[in-house]
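# Sequence first, predicted coordinates after that:
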Amino acid sequence: MCTGKCSRFIAVALYPLAALSIICNIVLFFPGGEVKYAEQGHITEEVKYLGGIIGGGVLVLLPALYIHLTGSQGCCGNRCGMFLSILFAAIGVVGALYSFIVAVLALQNGPLCKYILWTTPFKNSDKSYLSDSSMWGQCFEPKDMVQFHIGLFGTLLATSCLQLVLCAAQMINGLFGCLCGTCTEKGPL
């Protein structure tokens, strides 16, 4: 496969992943589908880090656009373009890592919910709330907050893993394109 075609494939795969990351992070601001929790400041701390918007979103979307342009029409533009795609893919790796770390921290600490007061009841507990669903009843408000939290941050975690793999693959692809040159279609002699 030509390095340009591979670049285009990677970029096209990164677009929906970046959009999904942004959407998940935005939805996390509205637990239970209500605005009142955001207005009152009752949002899980890791949501405010914007891992899905900045990391998995913007810092992956910008490299995806450049990588797509590099691989336009099935062939890479030139060796310099492929070298720059390595640098842009590295930015994507940084963004995906940021999103990954924020999602891991959020899943480890648990959601902010109303237990007796507004707190993160699972943050320093001996047992993991992820493996013991009987603990989920400690969150009274918002309704189904634990499932909401796990579902969206789990999606961000999976999305950032895929973004990491794709951006790392583009770094390798860009290296091949930079060292081996562009692919050219051979016409009849």
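Cool, the structure landed.
# hey, let's count contacts and neighbours off CA atoms from now on
OK.
# Not counting sequence-adjacent ones, nearest residue to Leu152?
Nearest residue to Leu152, sequence neighbours excluded (CA to CA, 6 or more residues apart in numbering): Cys24, at 5.9 Å.
# And the one you found, how close does it get to Ile91?
21 Å (CA to CA, to the nearest Å).
# All the helices of the protein, residue numbers only.
Using DSSP state H, the helices of the chain run over residues 3-28, 36-39, 59-70, 79-109, 145-180.
# and here's the other structure:
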Amino acid sequence: MTCTENWSSCNGFLLLVLALLAIAFNLTPLVADYVEDGRPFYSPISCYEWWLPGLVGGGLLVLPAVSMTLAARKKGSCNSRGGMLSSSLLCVISIIGSAYCTLISIYAISKGPLICEKGSNTLEHCDYTLGNLSNIESLTFDLGWFLNETCLPTPPADANSTVFAREKLPDFVLDFEINERSQKIIHLTAFVGLAIVGLLEAIVAISQIVAGLFGFLCGTSKKNRRNTDGNQNYGYESQ
């Protein structure tokens, strides 16, 4: 194997690990929602978890580059100039996915969990649109929602207090409750992890673009079987 193929092998393995981590981080709040309520789409910790930054951006959009990168370093049909170039092109899609993963995660971190931002965990309060993503310059990274003891307003002392309490904490169908502090920890852990994973995926994808271009320009070592005067000869030649 040439240094380009070893380089690609390392990049492919790192991208695979990062993609699996992105999927795991994204599933964390989704699984917590389901365990708490016994049904999906009921009381999200954050609306941004349903934008699937880790499942789609850091996961599915990265896997094609992973498969081609790992295939391009093997002694097979993909181990060629064309395979190396294809791995570089697919890494462009990975960079787009990782950028989406990082951007959504940054927004989620700045906003905090839904219970801190809106005082409720109901889907009716998920009013986020793609237009919000264009206002990145207005984001502030004040983590007061995490550092403060509570981010919920004091419930009123009149008859409406019962309604407020019901909106604040939905009825649980399972004997499992995630309190406000736990929601904060899950939210911060999931989206900080996704932001870091997205940045690392972009760096590794850029590295593979460089490795793929070198492999395309310089060629790779591919094991070929040739017959010469009735004898089988095995050797490596540039493809």
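Arrived safely. The shown structure was predicted, so the numbers you read here are calculated from the model rather than taken from an experiment.
# Let me see the contact set for the residue nearest to Leu152 of structure 1.
52, 152-153, 155-156 (CA atoms under 8 Å, 6 or more residues apart in numbering).
# If you rank these by neighbours, which is first?
Gly52 (35 neighbours; other CA atoms under 10 Å).
# Just confirm that one contacts Leu61, I think it does.
No: using CA atoms under 8 Å, Gly52 of structure 1 is not in contact with Leu61; the gap is 11.4 Å.
# between the helices of structure 1, which gets nearest to Lys48 of structure 1?
helix 3-28 (8.9 Å; CA to CA).
# can you pull the buried residues of that closest one?
3-11, 14-15, 17-25, 28 (16 or more other CA atoms under 10 Å).
# Then stretch 105-116 of structure 1?
Buried-residue list, stretch 105-116 of structure 1, by 16+ other CA under 10 Å: 106-114.
# Thr70 of structure 1 maps to what in structure 2?
Using TM-score structural alignment as the criterion, the counterpart of Thr70 of structure 1 in structure 2 is Ala72.
# likewise Ser160 of structure 1?
Match for Ser160 of structure 1 (TM-score structural alignment): Gly198.
# quick one on the thing from earlier: Gln138 of structure 1 is nearest to which of the helices of structure 1?
helix 145-180 (9.5 Å).
# And the closest one, what does it pack against?
helix 3-28, helix 79-109 (3 or more CA pairs under 8 Å, 6 or more residues apart in numbering; DSSP states H and E).
# Please convert these to JSON lines, extending it with distance to Gly174 of structure 1.
Output for those, formatted as JSON lines (distance: least, CA to CA, whole Å):
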{"stretch": "helix 3-28", "distance to Gly174 of structure 1": "7"}
{"stretch": "helix 79-109", "distance to Gly174 of structure 1": "5"}
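# right, so of those helices, which gets closest to Glu46 of structure 1?
helix 79-109 (5.7 Å).
# burial count for Gly77 of structure 1?
18.
# What of the one 10 residues further on?
Leu87 of structure 1 has 15 neighbours, counted by other CA under 10 Å.
# cool, Val94 of structure 1 as well?
Neighbour tally, Val94 of structure 1, other CA under 10 Å: 18.
# these two touch, right, it and Ile54?
No: with contact defined as CA under 8 Å, Val94 of structure 1 does not reach Ile54; the gap is 10.5 Å.
# ok, back up a step: so the nearest residue to the match of Ser160 of structure 1 once chain neighbours are set aside versus Leu20 of structure 2, what's the distance?
In this structure, Gly198 of structure 2 finds its nearest non-sequential neighbour in Ser98, 4.4 Å apart by CA to CA, 6+ apart. The spacing between Ser98 of structure 2 and Leu20 of structure 2, counted by CA to CA, is 13 Å.
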